[in-house]
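In: Next comes the sequence, and after it the predicted model I'd like to discuss.
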Amino acid sequence: MAEIATSPPGKSEGAKFMRRFLKRKTVVIGVSVLAVFILLAVLAPLIAPYSPSKLSIVNRLKPPSEIYWFGTDEFGRDIFSRTIYAGRLSLLVGAAVVLLSAAIGVTLGLLAGFFKRLDTPIARLIDAMMAFPDILLAIALVAALGPSLTTVIIALAIVYAPRLARIVRASTLVIRELPYVEAAQALGISTFHIMTRHVLRNLVSPILVQGTFLFASAMLAEAGLSFLGLGVSPEVPTWGTMIAAGRQYIGQADWMTLFPGFAIILAVLSLQMVGDGLRDMLDPKLRREL
């Protein structure tokens, strides 16, 4: 009898997922643009033609040219180099905010959804935090703690953690009542083991999808705080501070705001595209429609 070659189930399912994921043109574009931003951020010291802090008053407000691809700012600094280095900071802030907000939100959501006694107080706390507009709460936290990179990350993580907590809580309330969870409890398996192995493992998909949207929101919020002067030090290049500096010269040097603003749009839009693709692929109902 001829042997039938079969591939491992995990590998086969992963390959099918990637094929479905990459069938959508918008997802491919989003992944490609995001990959370019990551490469530029990682290789910034090798790609940037000038130091982002190098001053050259003689070359101030030079328009885009072969020497200065994106032009120069009011101090003669190369905008192309500063835009690349600003992307490093934005990606760092976005990743740190997602990790920290996930740690806070997932913990609160699991506790609220699994333990009935903790559900009401945690749910009310989540509702109270989500009642405030995101940017206003972030401004209040940064103003109270003092502007710095660490403060911005902590403030944005606190702002976005309730979003994840609400999703995790709602899913945990459903999973908690499923037969296999009740069977695990009847067998005397520890609560921590049930929460991590039986509940949390089934929440990876919604957490991953929401994480991509939070990444984009965090990058946009960081740019907004920097624009308002509540982010990192003005000497550190960020897309928000570059746009804030360029608004004074919008009539004579519009490239100062055009290129960093375009970078924000591309980065946020690419993350939204990837998030939409993940949601469609990981949601069973939407996946059947594709």
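Out: That came in fine, so what should we check first? No experiment lies behind these values; they were computed from the predicted model shown. Residues are numbered from 1 along each chain as shown.
In: from here on, contacts and neighbour counts on C-alpha atoms
Out: Noted.
In: Help me confirm that Ile67 is found in a helix?
Out: No: according to DSSP: H, G, I helix; E, B strand; the rest coil, Ile67 belongs to no helix; its state is coil.
In: how near is it to Pro49?
Out: Remark: distance between Ile67 and Pro49 (C-alpha to C-alpha, to the nearest Å) = 9 Å.
In: Nearest the middle, which residue of this protein would you pick?
Out: Nearest to the geometric centre of the chain sits Phe215, at 0.8 Å (C-alpha atoms, centre = their mean).
In: Next one for the comparison:
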Amino acid sequence: MSAAQIGSPDVARRGSETWRRLLADRWAAIGAVVVVLLVLFAVLAPVLAGIEGQDAYTYHLDALADSGAPLGSGGGMSGRHWFGVEPRTGRDLFAIVAFGARTSLLIGVGATAVAVLLGVAVGVTAGYFGGWYDRLISRGVDVLFGFPSLIFMIAVGAIVPARFPRSSLILLVIGFFGWPPVARVVRGQTLVLRRRTFVVASEAMGAGSVHVLVRQLLPNLGATVIVYATMLVPGMIGAEAALSFLGVGVPPPTPSWGRTIGSAIDWVSTDVMFLLFPGLALFAATLSFNLLGDGLRDALDPRLRGLR
């Protein structure tokens, strides 16, 4: 048996068992369905909102003239404007929420990818090589945990010129401050795996460090990384929403749930629905990813099921 084969699991069998356990978890299945629906909602936003080729913030001034509309002082719910329109502007609230799903999911998933890539790279090397490098990384992670990341993100969003691609900046900044917890979890798992028989045997057979890291450690860290990444997405979505709510997130005309909630303050005294719809969308996204993450954790490691 070669060093590459040592410790290699039956991927198909384990995947089938994991999928079966995940589907057996009612709440995880609900979370997965909601996540899929949110993705479809974001992808099909132009079709669902009926504004293909237009801006989500297009003013529908004709809707302001609708009479007998119960939603605010603008146009009410109708076949054209499912959530109604904002008073005095005529902007379609459904279109803003639908296109805001794109922004929140793209930044949330993108920032999670940045955090996971950095965290895994730093954590697995620190746990495997140890020594001064491990001590340096551990102290750096401690510093970043104590760093006021939200204040820093607000400052960056405020000083960066508007011509800079703000969405990319927010994604990178949020992702950067998200990697320390990933690195800490991956480092801990690596410290355990490096003493396992298949790693020791690979090293005894002459496998180099790169081979051990890529072919032995990373595949066995996959389950942990997937679960943690799934549970990291809600925090990233919430961070983007918080920055946009404060006015330093993605700028107009890019829709954002956070900025929509902030704008709803002007209309909430007229009708609470302006706050309810984007708020429910944000709540559904964060809750569904958390439910899916919990289900994945139990499906990938059934021993944890009895601890909950």
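Out: On my side now, so go ahead. Quick caveat, the model's predicted, so the values are computed rather than measured.
In: overall similarity of the pair, as a TM-score.
Out: Counting by TM-score structural alignment, normalised by the length of the first structure, the TM-score of this superposition works out to 0.90. Behind it: 282 aligned residues with a C-alpha RMSD of 2.0 Å.
In: Show me the helices in the second structure, by range?
Out: Secondary structure of the second structure (DSSP state H): helices at 11-24, 26-43, 45-49, 93-129, 131-145, 149-159, 166-176, 179-193, 197-204, 209-211, 218-245, 257-264, 273-300.
In: Confirm for me that His81 of the second structure is in contact with Ile96.
Out: No: checked against C-alpha atoms under 8 Å, the pair His81 of the second structure and Ile96 is beyond contact range at 11.0 Å.
In: Tell me which of the two has more neighbours.
Out: Each of His81 of the second structure and Ile96 has its neighbours counted (other C-alpha atoms under 10 Å); Ile96 has more, 25 against 20.
In: still on that earlier bit, neighbour count winner among Ile67 and Pro49 of the first structure?
Out: Between Ile67 of the first structure and Pro49, Pro49 has the larger neighbour count (other C-alpha under 10 Å), namely 14 against 11.
In: residues touching Gly109 of the first structure, list them.
Out: By C-alpha atoms under 8 Å, 6 or more residues apart in numbering, the contact set of Gly109 of the first structure is 164-170, 172.
In: With Ala138 of the first structure instead?
Out: Per C-alpha under 8 Å, 6+ apart, neighbours of Ala138 of the first structure: 152, 155-156, 159.
In: That one maps to what in the second structure?
Out: Residue pairing (TM-score structural alignment): Ala138 of the first structure is matched to Met153 of the second structure.
In: Same question for Thr191 of the first structure.
Out: Aligned partner of Thr191 of the first structure by TM-score structural alignment: Ser209.
In: Tell me how many other residues crowd Gly127 of the second structure.
Out: With other C-alpha under 10 Å as criterion, Gly127 of the second structure counts 25.
In: neighbours of the closest residue to it other than its chain neighbours, just the number please.
Out: Once flanking residues are discounted, Gly127 of the second structure sits nearest to Arg187: 4.6 Å by C-alpha to C-alpha, 6 or more residues apart in numbering. As a burial measure, Arg187 of the second structure scores 26 neighbours (other C-alpha under 10 Å).
In: Just give me the match in the second structure for the residue nearest to the centre of the first structure.
Out: Under the alignment (TM-score structural alignment), Phe215 of the first structure maps onto Val233 of the second structure.
In: Look at the closest residue to that match other than its chain neighbours and say how many residues are nearby.
Out: Leaving out its chain neighbours, the residue that sits closest to Val233 of the second structure by C-alpha to C-alpha, 6+ apart is Gly108, at 5.4 Å. Neighbour count for Gly108 of the second structure, taken as other C-alpha under 10 Å: 25.
In: cool, and Arg21 of the second structure?
Out: Neighbour count of Arg21 of the second structure, defined by other C-alpha under 10 Å: 19.
In: List the residues that contact it.
Out: With contact taken as C-alpha under 8 Å, 6+ apart, Arg21 of the second structure is in contact with 298-299.
In: And the residue mapped onto Leu258 of the first structure from the second structure, how far from Thr58 of the second structure?
Out: In the second structure, the residue matched to Leu258 of the first structure (TM-score structural alignment) is Leu276. Distance, Leu276 of the second structure to Thr58 of the second structure, by C-alpha to C-alpha: 21 Å.
In: What's the end-to-end length of stretch 126-138 of the first structure?
Out: 15 Å.
In: Could you do stretch 51-68 of the first structure as well?
Out: End-to-end span of stretch 51-68 of the first structure (C-alpha to C-alpha): 12 Å.
In: Same check on stretch 180-196 of the first structure?
Out: Taking C-alpha to C-alpha, stretch 180-196 of the first structure runs 14 Å from one end to the other.
In: Give the buried residues for that stretch.
Out: Going by neighbour count (16 or more other C-alpha atoms under 10 Å), the buried part of stretch 180-196 of the first structure is 181, 194-195.
In: just stretch 228-235 of the first structure next, same as before
Out: Within stretch 228-235 of the first structure, the residues that count as buried by 16+ other C-alpha under 10 Å are 230-232.
In: Kindly reformat those as JSON lines and extend each row with distance to Leu34 of the first structure.
Out: Formatted as JSON lines, these follow (distance: C-alpha to C-alpha, whole Å):
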{"residue": "Leu230", "distance to Leu34 of the first structure": "26"}
{"residue": "Gly231", "distance to Leu34 of the first structure": "23"}
{"residue": "Val232", "distance to Leu34 of the first structure": "23"}
